[in-house]
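Visitor: can't give you the sequence, but here's the structure:
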């Protein structure tokens, strides 16, 4: 595959997971003097989970800055980055790959990394049905494979990298429509959706975050095991960041970063305020981080020759 250009160079840019919209002023003791705070939530979050899971974060940020905070689930990762770059979104949560691309294009800054399920790293897997005759990744040639979003780290980038390493032609994926690939690529629009297409027999294999297999995000671990088996696993992926718009002033960025760092644990407990219940967020802590935290993701994207052209591909399904 032709290497179009270096994907990213490690930089000291800072960023956060989240998106704030509007023209917010500075004055007095508060960093935001007018306007609303709009936070974009990852497109991997089901719409029905937005209010019960993220309500405490919205309330906390609103109280911290004495401003109305609005939260919306983005259509896809590309739209998150584009909104940040234009200044119509101020803070957002997104995936490592999308965030790194956004930093490279000057459309986002990483300020925080999230911790989930007890670790700062996670896994990417390729799964097949239990009764499948697919035994090796190279067997995916000529098969149908579901992926999450083209900008998903665990749901597209790493699975495609492993498929390529196995000698299967991935064409111009994840940027293009997959017409040149040696398999049929289907973008399901989310990790759980990828699993569901696999479970329903719509595809022969599926790439997704390991959390779909290992937690109750979607199927329970027992349900997953009764349906599918892991064909390939990648470990040590850095968990997703929170990013901000470069249009924000340094004071605003710093204030948002510090607000999340200082936040009480209860913001992660969901609407019922109790830890360990169904409306808990998948992440339960954050730490200061920059784009350098995602160098391993950058290296994989560089190996695949993926650049910011993916934002212009028009394939957001």
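Guide: Good, I have the coordinates. Computed from a predicted structure; not experimentally measured.
Visitor: Going by C-alpha atoms from here, please, whenever you check contacts or count neighbours.
Guide: Noted.
Visitor: any idea which element residue 236 lies in?
Guide: strand 228-238 (DSSP states H and E).
Visitor: now what about that strand, what contacts it?
Guide: Residues outside strand 228-238 that contact it (CA atoms under 8 Å, 6 or more residues apart in numbering): 96, 120-130, 135-137, 154, 158, 162, 199, 210, 293-294, 296-297.
Visitor: ok, which stretches of the stretch 201-317 of the chain are helices?
Guide: Under the criterion DSSP state H, counting those that start in this stretch, helices of the stretch 201-317 of the chain are mapped to 211-214, 221-227, 250-262, 295-304.
Visitor: most tightly surrounded among those?
Guide: For the helices of the stretch 201-317 of the chain, the largest average neighbour count (mean count of other CA atoms under 10 Å) is found in helix 211-214, namely a mean of 21.
Visitor: For it, enumerate the helices and strands it packs against.
Guide: Applying 3 or more CA pairs under 8 Å, 6 or more residues apart in numbering; DSSP states H and E, one finds that helix 211-214 contacts helix 191-199, helix 221-227.
Visitor: Alongside the first one, take a look at this:
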């Protein structure tokens, strides 16, 4: 079985609720509740969330509360049961949430001028690893089992290289597989020598220190993936949803762009087009994640 590297740490931070860090969403009866996924260190995200929810509350004129979930699956569950109204989420979790609970895509992130990015397999430069085949019987950390750039797309590079036939055969190829709980956690595990490689977003090395960045490289890159989204639970008040989208689009304006650093650091946002995720839906069906 793959191992959750950070599960004990996260559960300590989460507390008894099992859903969120630092706040109780159940106590919030009015306003907007936002679920954030732990792509970065969850403790750092708490400060970021406070900054962005404060700004959104001023823009919307309603209370806005944010919390960090354990992973993508917990964010979907929070949307399902009403503990969250809106969530920041990857493309694969979105298409699964769309199929399971009717989640609605609102916004797509823009990076380097495009609403897409890739997944990569990262290694340390001094590891002696040069090809994907060199990772046979070695340990690898992925971000999340339902992450596109942090699992499925990087793993597909091994399929295309003829090293495995499907994700189900991955455990027989690698020594051990770990799900670290986020990009930064997977990259740190690799950079610190706890594992031999990491599967994560093409930008995940930017979450390392400058010294660590100089010590890592990548050996495989996936096809383009639709960027992360901001999605809403079905049934969210349409007026509040529209005002939220308008407020988020203001982050593209020069006077507000500094706030993007508190939202995982994209270049900006565009309104989401569900058709952009057809390729992700196809891959999810191919691997038995969607009917």
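Guide: That came through, no problem. It should be emphasised that the depicted structure is a prediction, and the values quoted were computed from it without experimental measurement.
Visitor: List the TM-score for the superposed pair.
Guide: TM-score for the superposed chains, counting by TM-score structural alignment, normalised by the length of the second structure: 0.79, backed by 265 aligned residues with a CA RMSD of 2.8 Å.
Visitor: Go through the helices of the stretch 201-317 of the first structure and name the closest to residue 45 of the first structure.
Guide: helix 211-214 (12.6 Å; CA to CA).
Visitor: picking that back up, buried sites along the strand holding residue 236 of the first structure?
Guide: Of the residues in strand 228-238 of the first structure, 228-234, 237-238 count as buried by neighbour count, 16 or more other CA atoms under 10 Å.
Visitor: TSV for the residues you listed, including distance to residue 188 of the first structure?
Guide: What follows is the buried residues of strand 228-238 of the first structure, written out as TSV (distance: CA to CA, whole Å):
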residue	distance to residue 188 of the first structure
228	17
229	19
230	19
231	19
232	19
233	20
234	20
237	21
238	23
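Visitor: if we can go back for a sec, for the strand holding residue 236 of the first structure, what is the distance to the chain centroid?
Guide: Remark: strand 228-238 of the first structure is offset 16 Å from the chain centroid, using CA atoms, centre = their mean, to the nearest Å.
Visitor: Could you do stretch 90-100 of the first structure as well?
Guide: With CA atoms, centre = their mean, you get 7 Å for stretch 90-100 of the first structure.
Visitor: quick check, distance from the helix or strand hosting residue 171 of the second structure to the centre of its chain.
Guide: Residue 171 of the second structure is located in helix 170-173, with elements delineated by DSSP H and E. In this view, helix 170-173 of the second structure has its centroid 24 Å away from the chain centroid, taken as CA atoms, centre = their mean.
Visitor: Do a quick rundown of the strands in the stretch 1-150 of the first structure.
Guide: 37-41, 69-73, 91-93, 109-116, 121-129, 144-147 (DSSP state E, counting those that start in this stretch).
Visitor: Of those strands, which stretch is the most buried?
Guide: It is strand 91-93: most buried of those by mean count of other CA under 10 Å, with a mean of 32.
Visitor: Superposed on the second structure, what's the mean shift for it?
Guide: For strand 91-93 of the first structure, the mean deviation from the second structure after alignment is 0.8 Å (mean CA distance after the TM-score superposition for the first structure).
Visitor: residue range for that strand in the second structure?
Guide: Residues 86-88 of the second structure are matched to strand 91-93 of the first structure when aligned by TM-score structural alignment.
Visitor: Could you do stretch 242-254 of the first structure as well?
Guide: Stretch 242-254 of the first structure corresponds to residues 230-242 in the second structure, going by TM-score structural alignment.
Visitor: Run through who's touching the matching stretch.
Guide: 79-80, 82, 84-89, 94, 101-108.
Visitor: one more time with 7 Å, if that's ok
Guide: Contacts to stretch 230-242 of the second structure, defined as CA atoms under 7 Å, 6 or more residues apart in numbering, come from residues 79-80, 85-89, 102-108.
Visitor: first vs last residue of that stretch, how far apart are they?
Guide: With CA to CA, to the nearest Å as the measure, stretch 230-242 of the second structure spans 13 Å from end to end.
Visitor: same thing with stretch 87-96 of the first structure?
Guide: 20 Å.
Visitor: Could you check how far the counterpart of residue 188 of the second structure in the first structure is from residue 127 of the first structure?
Guide: Aligning on TM-score structural alignment places residue 188 of the second structure opposite residue 196 in the first structure. Here the criterion is CA to CA. By it, residue 196 of the first structure lies 11 Å from residue 127 of the first structure.
Visitor: Residue 185 of the first structure now?
Guide: 14 Å.
Visitor: now swap in residue 81 of the first structure and tell me
Guide: 29 Å.
Visitor: Residue 72 of the first structure now?
Guide: 30 Å.
Visitor: and what of residue 210 of the first structure?
Guide: Taking CA to CA, one finds residue 210 of the first structure at 10 Å from residue 127 of the first structure.
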